[in-house]
Structure formats: C-alpha cells, structure tokens
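1. Sequence unavailable; structure follows:
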C-alpha cells in the first residue's frame, strides 16, 4: 500500500470520529466536532476536530487549537499523539489504523452530543420549546447566587425542571433541573442548545461529572443577548457574559461556550468594534489572539477585556458590581462608555 500524504489524510477523514476516539481518547464529541486539549491528547477543550464535511472549504479531519493557533489534519494528530518523527512512521501508523476493523457507529449514537447535526438541531429546538422562562425558577436562583441579578430580556435562556442527563452510553438516564440556553446563528435560528444541570436546591451546578454540555451545530454560533449591531462583546461562558452585561445592559453580547468556538465565531455584517471578553488562561489568550487577527483582516476593531481573576464572573462575585463597572470603564472606548454605561 503506497499512498501519498493527501490520500492517507483523505482516507482518515472519511472516518474522522474513529480516528479521534482512537488517538484523542481524552476528548469527546460535541456536535459536529471532537473536542480535546491538544493534538497530543491532553485533557481540555481548546482543540476541535471537524468530524464531517460541510462544504469544500470546511472538510472533515481538519483541526484547530485555539490556545496555540496550531492547525492541521489527522496525519498531524497521529504524529503528535504517538510522538512520531518521520513521515514514514506516521504513514505506517496510519496504514495500520486503516486496516483495523471499525466499531459500529451506532454504538456511539446514544452518547450525549454525538448525534448527527441535523437531528441534533431538531432535538435542540424541541428542548428549548418545551422549557419555560427563567423567572421564579431554579435557574434564576442559580444566576442570582453567582451575582447576576438583572435578568430582564434574557429570551435566550430558559429552564427545564427534569432535563435528561446520561453520564455515558452504558449508564442509566437521570433527570436534573437545568438551565437551557439557545445557540443561534447570525439570523437568529436555533442551531443547538447548551445545558447547565443544577442542584435540586438551586445553590449551584448538579453534583455530576459533566454538568455542562452542548449539542447541535455550535461552531460560528453562540448564545446571544441582544441583536448585534456595529458594536458587541463576545466571550466564552454564559455566566461570564452575563456578568459583563450587568454593567452594560444595552450592549449586544454573545457567549460562544468555549475558547475554541470563540476563536471561530462568525462576525455580524454590520460589526465594526468587537470587545473580546477573555478568560484569564492560556486558552483565553489564544482565542483573543486569533480573534484580533481575524478582526483586523475583516476591518473590525477588536479590543480584549481582561478580568482581574479567572473570569469576569469571579470578579463580580468577589468584588461586586461597582468595582467591575469601574474596571470595564477603563478598558472600553470612551464613546462606548457614554453609549452603553450611562450614569
């Protein structure tokens, strides 16, 4: 079997999920992507691998690491995860993998987040439709305990009292209360949902292994608060963005749900200034760097906003709303202080 690198990469991409499950076993499927720490199979969320092609410009098997800006194909995954040096070693390992019998893909169909994107979107829309507004619910109590008290106009957030949770494909299904967030595209269409399972008393997240999960088509999309115009803010987590929103209620905002998805977010057509609400870690730095570069290429001014602690919700809970407001005033443009932070 004598194949070129392009041929091998193409063959691997046809079974991208199997490649990821074999070489990147520390990760897991999230919608149409495999998410993991890096190409060396470290635990984490900053690297994402596309599992199925959407069009010629977005083929399966391509990956990007938001923390380091590295990117590549599945041959690079094999090289890095196995610690190989020469292309001959990588090619031999790829050929060995391609000769292995494949597990039945249906065996993974019950795993959270692993359904086909189109089916996941339908399920996401159904879950959001049957959920209820958050006032008076455990979701409201949860957000208030995290210092987020202005909850008016949060149409993208809802609550479900008995949302299904399954630890893995072999475990029985459980039900927990959950905050449900709609993930939407630039036209407002729901493409997925994010679930935050809650403790039954609303004091925090549920005592389960993965209390946060998203399903559907996530890349480029976000949980949105307000309709984007010429100025908006974007960051990773829902609570992070709601914390910043507490100081700037009228500025449109978006939560991309991870550093990898933040780095890949799509820009609204009218956007001219983007505030990047970064988390204070390596992945946050990487996402901000990528977005600044992408913004410059698109003629958009990109300005990072930096917290004192891990993230802006940590700042809000530790210091309170007025110190947070004062800190943000020093980081945003003067004209936006007057526009979005009036006395």
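-> Alright, I've got the coordinates. Here the structure is a predicted model, which is why all the values come from computation and not from measurement. Numbers count the residues shown, from 1 in each chain.
2. Could you use CA atoms for every contact and neighbour count after this?
-> Fine.
3. Which helix or strand contains residue 342?
-> For residue 342, there is no enclosing helix or strand under DSSP states H and E.
4. Apologies, that question was intended for residue 316.
-> Element membership of residue 316 [criterion: DSSP H and E] is helix 312-319.
5. in the helix or strand just after that helix, what counts as buried?
-> Reading on from helix 312-319 to the C-terminus, the next helix or strand found by DSSP H and E is helix 321-329. Residues of helix 321-329 classed as buried by neighbour count (16 or more other C-alpha atoms under 10 Å): 321, 324, 325, 327, 328, 329.
6. any idea how far residue 236 is from the third one?
-> Same thing as residue 325. If you measure residue 325 against residue 236 using C-alpha to C-alpha, to the nearest Å, the figure is 19 Å.
7. Structure two is appended below for comparative analysis:
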C-alpha cells in the first residue's frame, strides 16, 4: 500500500479513535482523554494508552498509542493488525475501510451528561471540577474508613481527596446508571488548576472497593498531571496509585507527593521548575518498571536527580499493610538521600 494511503487511513481511524478502541480494544476503558488497556493484543490491564483526542497527525495525534511496559508504540492500523492477527497489510487496510464504513455511536464526551455534571460534557475537565465541588471532606466518611482499612490513617495535606455519598456509576453504555459512594480525588496541573478527577467507588460499609468490574475510573485531562499531596519544591515523590503514594506518607508526612493514577501517566508526569530531586515510587510489575525507567530517564536528561524507591512486596501499600509501619520506615530510610531522611521522616 502506498505510504500516503496508509497515513490517510490512520488519520481517518484517529477521528474515530474511541469507536476503534471500543471495538478492537474492548478489554480496556476510557480514562479522560485516553483509552487504557493491557497491550495491543487487547489483554486486560493499564500499561497501554491510546490518545482519543489530538491533532490529525504528528506528535500527540489522536489514535497514537504507547505501551509503557514494553516501549512499543504505533497507530490504530497497528491495533487492527495485532488484535486480529493479520499478516498482510492489504488485509489490515481492507479491515480498516470496512470498519470506517460502519455507523458508530457518539463518543462519551458528546453524550447527554448525567445529573452529576449538570449541563457540561460528561468526562470533561469542567465536569470533574463540578463533581469535586459537590463532594465533601473525607473526615468521618466511608472514604476515611476505606483508607484506614488499608492502614492509611495519617491524612495530613490530603485536601485533594473528598467523599461523594451518591456518585454515579455506569457499568457500560448499555446499562442503567447506579448510585454508589466514592472516594473522589482532584487531578491538578503544575499551577494547581484542577484538570480532572479520579473516582474509587466503595463498598457500602467502606470495607473495600465496590464489587463492580471497574471500581476506579478517571475523567478529564490527566496526562502530565496528578493528584497532589503537598506543594512540590526541590523534592517530589511520584507514584501510580493514590494508596501507593499515601502509604509512604505515613512515615514521610511532609514530603510532597503525587499520584499519577497509572503507569502510563506516571511516565508522563510534568516536573515543576524548582525540582532538583525526584523519588519514583515504583510498583513491582512490568508496567511499573517501564514507567520508572521512562521517568528516571526524563528527569536525568533535565538535570534532576532521580532515585527509585522499591517496595518489598508488590507496592508500598502492600508493604504498609503486610509488614507494618516500622518496617516501611526502616526500608525507606535506607533508600532516601540522607538529607531527605533527616528533613522529612517522622520519628
């Protein structure tokens, strides 16, 4: 196939990026402006992200994807080829043309919004701001119970977390909307402006996450941003999940930290101009390794000292729950720069 024909097909698929992902990457789900899935073969997971919006071509184009676990990247023609196991590219092109000829449902951002977001587009940054504004401080709520069940009891500088007792949850586009309690986190940019939100739906008694297929979902503009605990100065610690980041804060309550919400987003975190030392709170899995390597390489290239902090178990919340706060304190002290251990570690 001539190069320009392939490029034109990729652009056309990019204009229907969400529909392509729903069809060929059905194991994943939308998170703000991205589709998250395990890999280009459509396995479950969160290490691969596909851009659902962006320019028609070039850097950041809609339909471009990256797998943080493997470093692979490509466009939606590659997705079609890999998910269907096609070898000859003319078959890929034929399948792409067949798909583009089909009628497709409107993407989520143009659907009628729910009452949680009033008249603004569902999943937009404005909808995330309204959702967070409708939530309440977590003290004395199911959200506080949920975190305490995960051994997270010190909640200083956690204004980015709130509780919504009646947060909308929709299992899929064909199911009715449900109302469930949720931990709601504000995603902010370097200037502190809210660009998105993350929801963790909870069990009715706060004992754990809700018994639903996807109890965690994000909305809004996430890439480069995160859930922030404390204002970053010369030092920042960054990790994937909220609980993963809150766990080291049980012994480092004054160290600024950021939860990027996924391995893909961790690798793309933007650095404040004042940053001189970055701690990467890695998860022990392939996606976590890939995110750590990418983030460390980016930081180092900018003259920022990057230090990887490694848990003994799968992540730092596992360490906190299974090994205890004293063991976590000792393990972190051995990995921190001595100056930061003296400055930030709670005695």
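-> That came in fine, so what should we check first? Not measured: the values here are computed from a predicted model.
8. Send over the TM-score of the superposed chains.
-> Laid over one another, the chains give 0.93 as their TM-score (TM-score structural alignment, normalised by the length of the first structure), with 340 aligned residues with a C-alpha RMSD of 2.2 Å.
9. can you put the buried residues of helix 321-329 of the first structure in CSV and add distance to residue 303 of the first structure?
-> Output for those, formatted as CSV (distance: C-alpha to C-alpha, whole Å):
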residue, distance to residue 303 of the first structure
321, 21
324, 17
325, 17
327, 14
328, 12
329, 13
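10. Which stretches in the stretch 101-250 of the first structure count as strands?
-> Under the criterion DSSP state E, counting those that start in this stretch, strands of the stretch 101-250 of the first structure are mapped to 132-133, 157-165, 174-184, 190-197, 212-216, 223-225, 231-235.
11. Would you convert the ones you listed into TSV that also reports mean neighbour count and distance to residue 294 of the first structure?
-> TSV is the format used below for the strands of the stretch 101-250 of the first structure (neighbours: other C-alpha atoms under 10 Å; distance: least, C-alpha to C-alpha, whole Å):
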stretch	mean neighbour count	distance to residue 294 of the first structure
strand 132-133	16	36
strand 157-165	21	29
strand 174-184	24	21
strand 190-197	26	23
strand 212-216	21	24
strand 223-225	26	20
strand 231-235	24	14
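12. so can I have TSV of those strands showing distance to residue 9 of the first structure?
-> Formatted as TSV, the strands of the stretch 101-250 of the first structure follow (distance: least, C-alpha to C-alpha, whole Å):
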stretch	distance to residue 9 of the first structure
strand 132-133	46
strand 157-165	35
strand 174-184	32
strand 190-197	29
strand 212-216	26
strand 223-225	34
strand 231-235	33
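13. so which of the ones you listed comes closest to residue 62 of the first structure?
-> Residue 62 of the first structure sits nearest to strand 212-216 of all the strands of the stretch 101-250 of the first structure, at 18.8 Å, using C-alpha to C-alpha.
14. Which residue numbers in the second structure does that closest one align to?
-> Under TM-score structural alignment, strand 212-216 of the first structure corresponds to residues 216-220 of the second structure.
15. Show me what residue 247 of the second structure lines up with in the first structure.
-> By TM-score structural alignment, residue 247 of the second structure lines up with residue 243.
16. Skipping adjacent residues, who's closest to its match in space?
-> Leaving aside its sequence neighbours, residue 243 of the first structure sits nearest to residue 313 (C-alpha to C-alpha, 6 or more residues apart in numbering; 5.4 Å).
17. quick one: the one you found and residue 307 of the first structure, what's the gap?
-> From residue 313 of the first structure to residue 307 of the first structure the distance is 9 Å (C-alpha to C-alpha).
18. where do the helices sit along the stretch 201-343 of the first structure?
-> Using DSSP state H, counting those that start in this stretch, the helices of the stretch 201-343 of the first structure run over 238-245, 259-263, 282-297, 312-319, 321-329, 334-340.
19. average distance between the fourth one and the second structure?
-> What it means is helix 312-319 of the first structure. Compared with the second structure after the fit, helix 312-319 of the first structure shows a mean deviation of 0.7 Å (mean C-alpha distance after the TM-score superposition for the first structure).
20. Can you pick out the residue with more neighbours from residue 313 and residue 307 of the first structure?
-> Each of residue 313 of the first structure and residue 307 has its neighbours counted (other C-alpha atoms under 10 Å); residue 313 has more, 25 against 20.
21. In this structure that one contacts residue 145, no?
-> No. The pair formed by residue 313 of the first structure and residue 145 falls short of the contact definition of C-alpha atoms under 8 Å, at 11.0 Å.
22. ok, now which ones touch the residue mapped onto residue 274 of the first structure from the second structure?
-> If you follow residue 274 of the first structure across to the second structure using TM-score structural alignment, you land on residue 278. The contact partners of residue 278 of the second structure, taken as C-alpha atoms under 8 Å, 6 or more residues apart in numbering, are 235, 236, 237, 238, 299, 304, 305, 306, 307.
23. mind running it again at 6 Å?
-> Contact analysis of residue 278 of the second structure by C-alpha atoms under 6 Å, 6 or more residues apart in numbering lists 235, 236, 237, 306.
24. ok, it to residue 305 of the second structure distance?
-> To residue 305 of the second structure, residue 278 of the second structure is 6 Å away according to C-alpha to C-alpha.
25. Report how many residues lie close to the aligned residue in the first structure for residue 191 of the second structure.
-> Using TM-score structural alignment, the equivalent of residue 191 of the second structure in the first structure is residue 187. The number of residues packed near residue 187 of the first structure is 8, by other C-alpha under 10 Å.
26. Could you do residue 245 of the second structure as well?
-> 26.
27. And the helices in the stretch 51-200 of the first structure?
-> In the stretch 51-200 of the first structure, the helices defined using DSSP H, counting those that start in this stretch lie at 74-82, 87-98, 117-130, 138-145.
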